[in-house]
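>>> Whatever this is, show me its structure:
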Amino acid sequence: MNKKTAAPVTVIGLGLMGQALAGAFLKAGHPTTVWNRTASKAGRLVAEGARLAPTVGEALKAGSLTVICVTDYQAMHELLGAGDIELDGTTLINLTSGDSAQAREAAQWAEQRGAHYLDGAIMAIPPAIGTAEAVILNSGPQPDFEAQESTLEALGTVTYLGADHGLASLYDVAGLAMMWSVLNAWLQGTALLRTAGVDAATYAPFARQIAAGVAEWLPGYAEQIDSGSFPAEVSALETEARAMAHLIEESETLGVNAELPKLIKAMADRSIAAGHGGEQYPVLIGEFVKPRDT
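Okay, the predicted model is just below:
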């Protein structure tokens, strides 16, 4: 992209991720202004062509888009809420980690001050920023997103989720739930196989095959959840519960921690007790959507 035509951007917050974001904009040819409480963190970026703004207010004025990536939402409010900060007409995309309620509150706060506000989440590590592997989730008014989409593409694969500002945060934690669940299941299996002298590297290809196979079930299972009908086309939940009991027994016999399978079996047992034993596994959604009694 030609620097003469590329939109100017501002990046506020220069932790490892903020530096990666600013670096990606620079590489894509965007005139890039940066600001950080500790100005020394901007040294490398300035050497690469970024402009270091002396104040947050000056940084906001420099870019047609301001990307915020700071410690938390409180830090964002402290930085942008000062009396001398002018937000009217500014376009903000907040890539700070937080929850959906904070995102919606921040959107209302920013819009009351005349700003166009998008909330986002980064599904990537800093070295991946600027590549297709970096997924940048966005939520907020679609016209505001479309106006900035071509600029944001410098960061990676840009995805628009919808008008609800909380969606990016929700997708973020839903993605983390998937990641940790897959990894925890793999660790459980690795612990079991190590008792027989099978190392993690030997087990990993088989585990990957299983994970990929299970992923293929998701669209069909999603249809069951969305329709509220769970016919046992493959296996009934009560059959799955017997397999869970076998996993627990094998783990305990081998001296492997069984807390994780016990937790899942307890949820299955509650669903079976409620009369769902003859239905298919996605019927467990009923246990996930309600808080556990305390």
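>>> use CA for all of it now, contacts and neighbours both
Fine.
>>> For the stretch 51-200 of the chain, which segments count as strands?
According to DSSP state E, counting those that start in this stretch, the stretch 51-200 of the chain carries its strands in the segments 51-52, 65-68, 91-94, 116-123, 135-139, 157-162.
>>> relative to strand 157-162, how tilted is the fifth one?
Using axes from the mean of the first three to the mean of the last three C-alpha atoms, to 10 degrees, the inter-axis angle of strand 135-139 relative to strand 157-162 is 20 degrees.
>>> got the contact list for the most centrally placed residue in the chain?
By C-alpha atoms, centre = their mean, the chain has its centre lying nearest to residue 172, at 2.2 Å. If you count contacts by C-alpha atoms under 8 Å, 6 or more residues apart in numbering, residue 172 has them with 121-123.
>>> Mind putting the strands of the stretch 51-200 of the chain into TSV with distance to residue 2 and mean neighbour count?
Output for these, formatted as TSV (distance: least, C-alpha to C-alpha, whole Å; neighbours: other C-alpha atoms under 10 Å):
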stretch	distance to residue 2	mean neighbour count
strand 51-52	18	20
strand 65-68	17	24
strand 91-94	22	24
strand 116-123	26	26
strand 135-139	23	24
strand 157-162	20	17
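>>> Residue 192: which of the ones you listed is closest?
For residue 192, the closest of the strands of the stretch 51-200 of the chain is strand 116-123, at 30.8 Å, according to C-alpha to C-alpha.
>>> Can you list the helices and strands that that closest one packs against?
The contact analysis (3 or more C-alpha pairs under 8 Å, 6 or more residues apart in numbering; DSSP states H and E) places strand 116-123 against strand 91-94, helix 100-112, strand 135-139, helix 142-152, helix 167-194.
>>> Now with 7 Å, please.
strand 91-94, helix 100-112, strand 135-139, helix 167-194 (3 or more C-alpha pairs under 7 Å, 6 or more residues apart in numbering; DSSP states H and E).
>>> Please name every helix or strand in contact with the first one.
Taking 3+ C-alpha pairs under 7 Å, 6+ apart as contact, the helices and strands that strand 91-94 lies on are strand 65-68, strand 116-123.
>>> Would you pull up how far it lies from the middle of the chain?
From the chain centre to the centre of strand 91-94 is a distance of 17 Å (C-alpha atoms, centre = their mean, to the nearest Å).
>>> Please give the structure of this sequence too, so both can be compared:
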Amino acid sequence: MQQSKASVTVIGLGPMGQAMAGAFLDAGHAVTVWNRTAARADELVARGAELAADAEAAVAANELVVLSLTDYDAVFAVLESVEAAVAGRVFANLSSDTPERARRAARWLAERGAAQLTGGVQVPPSGIGSPESSTFYSGPVEAFQRHRAALEVLTGADYRGDDPGLAQLYYQIQMDLFWSSMSGYLHATAVAEANGISAEQFRPYAVSTASLVPGMIEFYAPRIAAGNHAGDVDRMAMVLASIDHVRHTAEASGVDGAIPAVLAETVRRAVEAGDGASSLTSLVGRFRKA
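Below you'll find the model as predicted:
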């Protein structure tokens, strides 16, 4: 496709960065790339990308600079090495870390005449380039609006507000739910396999149980928001008994019982504090206090 759209720089060419640079090329953008290991750019260069001589040249090449790095240690290492070139640039920082580190990077850039749009990408590299995919963004709204069309080449854009930490906060709470859920699935699969039930045999039952979760979230979220933790649907004492049964089953199967043991201990403390007749949702308040 003839390159006729706004040019963009992509720094960081792991699988995600390569997918992003490729999506920009496919959409007709002129793309400058840079990575510490230059060979990672070979395929992109063959497709028409420009490989910058160094990180400073990559930043200087375009107003919009997309950062796709492992964490903010890597982000700060790059930013500090290109300090002289950041003024006037907009950094779409799509690297993962904590909300506070996102705010720190945004302050650092603002003090030097640049802007940061924090991003939290909600899909793996295979989802880049799909409008059905989504990325959380936060930061200066003017910068977001100016570069929205380019950013939407990568995924749909869900703007969360001007606080640069908000996109990372939304991303991390999604990851909190995701990794906890996946760990539970993998633990259950280990117990199944320890008892001669294959992952394939377990699959339809795992899917069936997982499919209950959206409805439970829809039911419980308004109650949590209202501070309603009545034990009319579930009771903490019964939850504790159930989790203990899971832990005992796992350990009797020769499977590490650490995950259900942590859950049981958390619920046990709540029961001992007097919440045995309340819903499991009352843990939200206890987590906040902790």
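>>> returning to what we had before: take the helices and strands packed on strand 91-94 of structure 1 and lay them out in a markdown table including distance to residue 160 of structure 1.
Listed next are these as a markdown table, based on distance: least, C-alpha to C-alpha, whole Å:
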| stretch | distance to residue 160 of structure 1 |
| --- | --- |
| strand 65-68 | 16 |
| strand 116-123 | 9 |
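>>> out of the ones you listed, nearest to residue 151 of structure 1?
Using C-alpha to C-alpha, these put strand 65-68 closest to residue 151 of structure 1, at 8.5 Å.
>>> in the helix or strand harbouring residue 264 of structure 2, what's buried?
Assessed by DSSP states H and E, residue 264 of structure 2 sits inside helix 258-270. Using 16 or more other C-alpha atoms under 10 Å as the test for burial, helix 258-270 of structure 2 gives 260-261, 264, 267-268, 270.
>>> Could you do stretch 215-232 of structure 1 as well?
In stretch 215-232 of structure 1, counting by 16+ other C-alpha under 10 Å, buried: 221, 224-225, 230.
>>> For the residues you listed, could you give me JSON lines that also reports distance to residue 99 of structure 1?
What follows is the buried residues of stretch 215-232 of structure 1, written out as JSON lines (distance: C-alpha to C-alpha, whole Å):
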{"residue": "221", "distance to residue 99 of structure 1": "27"}
{"residue": "224", "distance to residue 99 of structure 1": "28"}
{"residue": "225", "distance to residue 99 of structure 1": "25"}
{"residue": "230", "distance to residue 99 of structure 1": "31"}
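>>> and of those, the nearest to residue 59 of structure 1?
residue 225 (46.9 Å).
>>> Enumerate every residue touching the corresponding residue of structure 2 for the closest one.
The equivalent of residue 225 of structure 1 in structure 2 is residue 224 (alignment by TM-score structural alignment). Neighbour list for residue 224 of structure 2: residue 281 [criterion: C-alpha atoms under 7 Å, 6 or more residues apart in numbering].
>>> hmm, 8 Å instead?
281-282.
>>> now residue 223 of structure 2
Contact analysis of residue 223 of structure 2 by C-alpha under 8 Å, 6+ apart lists residue 229.
>>> on that earlier part again, Serialize the strands of the stretch 51-200 of structure 1 to CSV and add fields for distance to residue 197 of structure 1.
CSV is the format used below for the strands of the stretch 51-200 of structure 1 (distance: least, C-alpha to C-alpha, whole Å):
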stretch, distance to residue 197 of structure 1
strand 51-52, 56
strand 65-68, 49
strand 91-94, 48
strand 116-123, 35
strand 135-139, 38
strand 157-162, 41
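>>> so what's residue 88 of structure 2 up against?
Neighbour list for residue 88 of structure 2: 63, 113-115 [criterion: C-alpha under 8 Å, 6+ apart].
>>> Give me the buried entries from the residues you listed.
Among those, those buried by neighbour count (16+ other C-alpha under 10 Å) are 63, 114-115.
>>> out of these, who's nearest residue 96 of structure 2?
Residue 96 of structure 2 lies nearest to residue 115 out of these, by C-alpha to C-alpha, at 17.5 Å.
>>> list the contacts for the closest one?
Applying C-alpha under 8 Å, 6+ apart, one finds that residue 115 of structure 2 lies in contact with 88-91, 106, 109, 139-140, 143.
>>> for residue 120 of structure 1, same thing?
If a contact means C-alpha under 8 Å, 6+ apart, then residue 120 of structure 1 has 93-96, 136-139, 168-169 as its contacts.
>>> and those residues as TSV, adding distance to residue 187 of structure 1?
Converted to TSV, the contacts of residue 120 of structure 1 look like this (distance: C-alpha to C-alpha, whole Å):
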residue	distance to residue 187 of structure 1
93	37
94	34
95	31
96	30
136	28
137	29
138	32
139	34
168	28
169	27
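>>> tell me the two of the contacts of residue 115 of structure 2 that are most distant?
88 and 139 (15.1 Å).
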